[in-house]
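1. sharing a model that was predicted from the sequence below.
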Amino acid sequence: MSIAYLNGRFLPLADARISVLDRGFLFAEGIYEVTAVIEGRLIDSASHLDRLTRSAGAIGIAVPLPPEEIEAAQRQLVALNSMNEGLIYLQFTRGADEGRDFLPAPDLQPTLVMFVQPKLFLNVAAAKTGIAVVTTPDLRWARRDIKSTGLLAQAMAKRIATDAGAQEAWMVEDGHVTEGASSTAFIVTDDAIVTRPYSQAVLAGCTGAALTALAQEAGMTVVNRPFTVAEALAANEAFITSASTLCQSVVRIDGQPIGDGTPGPVATRLREIYVDFARRTAV
C-alpha cells in the first residue's frame, strides 16, 4: 500500500482527497517538482527545493513549509514506502476556494501533496541502447521557467512521440530546439557540448545544471546557446537529462540516426559521472 503526504498528514494514497474547487484542478494554478531517489536517498534535493521556491514566487504563492521540513517529509515518505529507487512527486497549489473565480480569496491555505513512484533508472536497457526522439512545435506559454502543473502541451508532445515509436519529444520554436517534453536537450559537436541557456523560454533543469557543472569539472567544454534541428541531426551525439532519466543518449531524431546510431562516449561518460555524483551527495 503506497503512502502519500497531504497537508501535514501521511496516509494511504488511495485515501488522499483534494477538493474539486482546488485552484490547481480548476486553473492549473500550482507548482510541482520531481526528485529522484537512489539507494533510498534524495538526489539533488537542494536544487529542486530552490527551483520550487523560485517557481512559487513567480506566481505569488508562499511555499507551505520551509525547505528543510519538506526534505524531512520526503525522506520520511521514502522510508514509509520502503523505496530504494524511484521518484518523489511534489505538488502544491494556491488551495481550494469557495467557488470558481479567476481571482482567489486572499486567505486560502495552499494544498501540498507528495507521493512516491518506484522506478528503476540506473540499470535499464535504454542506458545501453539509447532512445529515439521526435520533434514537434512548441505550443507552450511564455513563462516556461515556471515549473507549472499546466502540462497540456507537454502531454500532447509525449503522445506524438509515443505514436511515432519514440520515447521523448523535442519541442521546436523558430527552427531551434527549446527542450524536451520532460527533459533538457543537449547535442555534442566536434568542439563542445551544446545546450540552450536558461531563460523564460525553458525550464532550468536541476539534473542538466548539475551535469553541466560536472562536465566542466571534467575538462569538457560546454557552450550555452540555442541549436537547430539541423544541427542536432548532424551532431556527433545527442542526449537528454532529467530527474527520471539522469543522462540518456538520444540515438535517433525524427527517424534519422545520430552519429553511428548508438550511445556515444561523451553521454556515456557523463552518465557515469552523474551517477557517481548522485551517490556521493544524496541525502
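-> Looks like it came in fine. Residues are numbered from 1 along each chain as shown.

2. rest of the way, CA atoms for contacts and neighbours
-> OK.

3. what sits against the residue nearest in space to the middle of the chain?
-> The centre of the chain sits closest to residue 242, judged by CA atoms, centre = their mean, with a distance of 4.9 Å. For residue 242, the contacting residues are 182-184, 205-208, by CA atoms under 8 Å, 6 or more residues apart in numbering.

4. want to compare, so here's the second one:
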Amino acid sequence: MTRTVYVNGEYLPETDAKISIFDRGFLFADAVYEVTSVLGGKLIAFDGHAQRLKRSLNELGIENPITTDDLLEVHRELVRLNDIDEGLIYLQISRGAPGDRDFVFPNPDEVKPTVVLFTQAKPGLAKSVKPMTVISIDDIRWGRRDIKTVQLLYPSMGKMMAQAAGADDAWMIEDGYVTEGTSNNVYIVKDGKIITRGLSNDILHGITRAAVLRYAEEAQMEVEERSFTIEEAQNADEAFYTSASGFVMPVVQIDGVVLGEGEPGRVATRLREIYIDESLKSAV
C-alpha cells in the first residue's frame, strides 16, 4: 500500500509528494526534525517533541509555521490514514525554498518554511530488544548538538564505521569523554548508580532521556549527571542508550570489551519496562 504523507498542508500519496530542488533543507541542511514513536496507534511523548521542535526552530531563527494543536492533528491523521499501530512519524521543517541557491537566509516574509511528515510502520517496536555492541569514534560534529538539525552525515558515517567493525552503533568521544551515540543518549551503571553526561550544547536534550531519568528517580534509583570516559564505560556493570525509536536499549560490549555477563543488565531492563508502561499511560 502506498503511504500517505504530508507536505505543506496537503495529504498526498508518497509517489506524488514533491519538494523544490531549491529547498534549503536539501541544499544547506537548513532544517530541523523530530521523530515521534507510535504504540497502540497513539503518540508517545508528543508534547515533549513539540516543545523541542519549537526550541530548535527558535535557535535557528526559523518561523514556526504550524501550531502545536494542528501538528497533533496531522500526526493523528497520518496514523489513521496509514493504519499505524506501532511505528514512527518523521517530521521535518526547513527554512523553505527561495527559488535559487544563496548562503544568505531568505526574507521570512517572502519565503515560508517547508513542512513534511511521513510514517514508518515498525511492527513489534515495543518488543524489539537487542543487546547492542558499540565502538568509540571521535566526535567531530558542529558545536550546537542541542539543536535537532538534519545535519546527520557524520552520525550516518559513524553507524557505517560501526557496521564495518561488526558492531551495532558508535559512541562519540570529545576531549576524552563520551558525548552520545550516533542517534541516542548514553548511560553507564556502576554499583547501581546511573551515570550520564549532563545537558549542554554538546548533546541533544533527549525527550526519552528526560523521561527515563525522571522515572529512574521515582523508582529510587541513584542518578549522577557527569561526563565519563570510554575506559570507565568498559569497566561499568552495565550500559544502555535511550532514543525515541529504541526507548531503552542495553549495551553489552564496548570496543570489544564485554560488560558484566554480556547480557542486558537489571537496571536497563527495568527502566525499559517502566518507560513503556508509563508512556502508554500518557500517550495521545
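-> Yes, it's here. In this text the structure is predicted, and so the values were computed from the model without any measurement.

5. TM-score for these two?
-> Remark: TM-score between the superposed chains equals 0.97 [TM-score structural alignment, normalised by the length of the first structure]; 280 aligned residues with a CA RMSD of 0.9 Å.

6. ok so, going back, return the subset of the contacts of residue 242 of the first structure lying in strands.
-> Among these, the ones falling in strands (DSSP state E) are residue 184.

7. and the closest residue in space to residue 259 of the first structure that isn't next to it in sequence, how many neighbours?
-> Once flanking residues are discounted, residue 259 of the first structure sits nearest to residue 236: 4.9 Å by CA to CA, 6 or more residues apart in numbering. Neighbour count for residue 236 of the first structure, taken as other CA atoms under 10 Å: 20.

8. ok, now residue 151 of the first structure?
-> Using other CA under 10 Å, the number of residues around residue 151 of the first structure comes to 14.

9. could you find the counterpart of it in the second structure?
-> Alignment note: residue 151 of the first structure maps to residue 152 in the second structure; criterion TM-score structural alignment.

10. its match and residue 33 of the second structure, how far apart?
-> 11 Å (CA to CA, to the nearest Å).

11. enumerate every residue touching residue 172 of the second structure.
-> Contact partners of residue 172 of the second structure, counting by CA under 8 Å, 6+ apart, are 136-139, 178-182.

12. wait, a strand at it?
-> Yes - Residue 172 of the second structure: assigned to a strand according to DSSP: H, G, I helix; E, B strand; the rest coil.

13. what residue in the first structure is paired with it?
-> With TM-score structural alignment as the criterion, the equivalent of residue 172 of the second structure in the first structure is residue 171.

14. against residue 97 of the first structure, how distant is the nearest residue to that match once chain neighbours are set aside?
-> Of all residues not flanking residue 171 of the first structure in the chain, residue 138 sits nearest, at 4.7 Å (CA to CA, 6+ apart). Look at residue 138 of the first structure and residue 97 of the first structure: by CA to CA, they are 32 Å apart.

15. my guess is residue 120 of the second structure contacts residue 91. True?
-> No - at 11.4 Å, residue 120 of the second structure does not count as touching residue 91 under the criterion of CA atoms under 8 Å.

16. okay, these two: which has more neighbours?
-> Taking other CA under 10 Å, residue 120 of the second structure and residue 91 do not tie; residue 91 has more neighbours (19 against 16).

17. residue 134 of the first structure versus the closest residue to residue 180 of the first structure other than its chain neighbours, what's the distance?
-> Counting by CA to CA, 6+ apart, residue 180 of the first structure lies nearest to residue 170, which is 4.3 Å off, once chain neighbours are set aside. Going from residue 170 of the first structure to residue 134 of the first structure by CA to CA gives 6 Å.

18. just residue 160 of the first structure next, same as before
-> In terms of CA to CA, residue 160 of the first structure sits 8 Å off from residue 134 of the first structure.

19. for those two, indicate the residue with more neighbours.
-> residue 134 (23 against 18).

20. who's in contact with the more buried one?
-> Contacts of residue 134 of the first structure (CA under 8 Å, 6+ apart): 160-161, 164, 166, 168-170, 253-255.

21. let's see it at 10 Å
-> By CA atoms under 10 Å, 6 or more residues apart in numbering, the contact set of residue 134 of the first structure is 157-158, 160-162, 164-171, 180, 252-256.

22. what's the nearest residue to residue 94 of the second structure if we skip its chain neighbours?
-> Closest residue in space to residue 94 of the second structure, ignoring its immediate chain neighbours: residue 31 at 3.9 Å, by CA to CA, 6+ apart.

23. ok, residue 130 of the first structure next?
-> Leaving aside its chain neighbours, residue 130 of the first structure sits nearest to residue 249 (4.8 Å; criterion: CA to CA, 6+ apart).

24. how about the helices in the stretch 51-200 of the second structure?
-> 68-81, 153-164 (DSSP state H, counting those that start in this stretch).

25. could you dump these to CSV with distance to residue 4 of the second structure?
-> Compiled in CSV, those are given as follows (distance: least, CA to CA, whole Å):
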stretch, distance to residue 4 of the second structure
helix 68-81, 7
helix 153-164, 26
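
26. which strand or helix spans residue 262 of the second structure?
-> Using DSSP states H and E, residue 262 of the second structure sits in no helix or strand.

27. pretty sure it contacts residue 252?
-> Yes - contact criterion CA atoms under 10 Å: residue 262 of the second structure and residue 252 qualify, at 5.1 Å.

28. find residues that contact each of the two.
-> 131-133, 237-238.

29. can you flag the buried ones in those residues?
-> Among those, the ones that count as buried by 16 or more other CA atoms under 10 Å are 132-133, 237-238.

30. what is the nearest of the residues you listed to residue 217 of the second structure?
-> Residue 217 of the second structure lies nearest to residue 238 out of those, by CA to CA, at 17.9 Å.

31. that closest one and residue 222 of the second structure: what is the separation?
-> 14 Å.

32. over to residue 56 of the second structure?
-> From residue 56 of the second structure across to residue 222 of the second structure, the span is 30 Å (CA to CA).

33. which one's more surrounded, the two?
-> Using other CA under 10 Å as the criterion, residue 56 of the second structure and residue 222 rank with residue 56 on top: 20 against 15.

34. quick check, the more buried one in contact with residue 201.
-> No - contact between residue 56 of the second structure and residue 201 fails when scored by CA under 10 Å: they sit 12.0 Å apart.

35. shared neighbours of those two, which are they?
-> 146-147.

36. mind listing the shared neighbours of residue 170 and residue 134 of the first structure?
-> Residues touching both residue 170 of the first structure and residue 134 (CA under 10 Å, 6+ apart) are 157-158, 161, 180, 253-254.

37. let me know the distance separating the most far-flung residue of the first structure relative to its centre from residue 106 of the first structure.
-> For the first structure, the largest distance from the centre (CA atoms, centre = their mean) belongs to residue 98, which lies 32.4 Å off. When distance is defined by CA to CA, residue 98 of the first structure is 12 Å away from residue 106 of the first structure.
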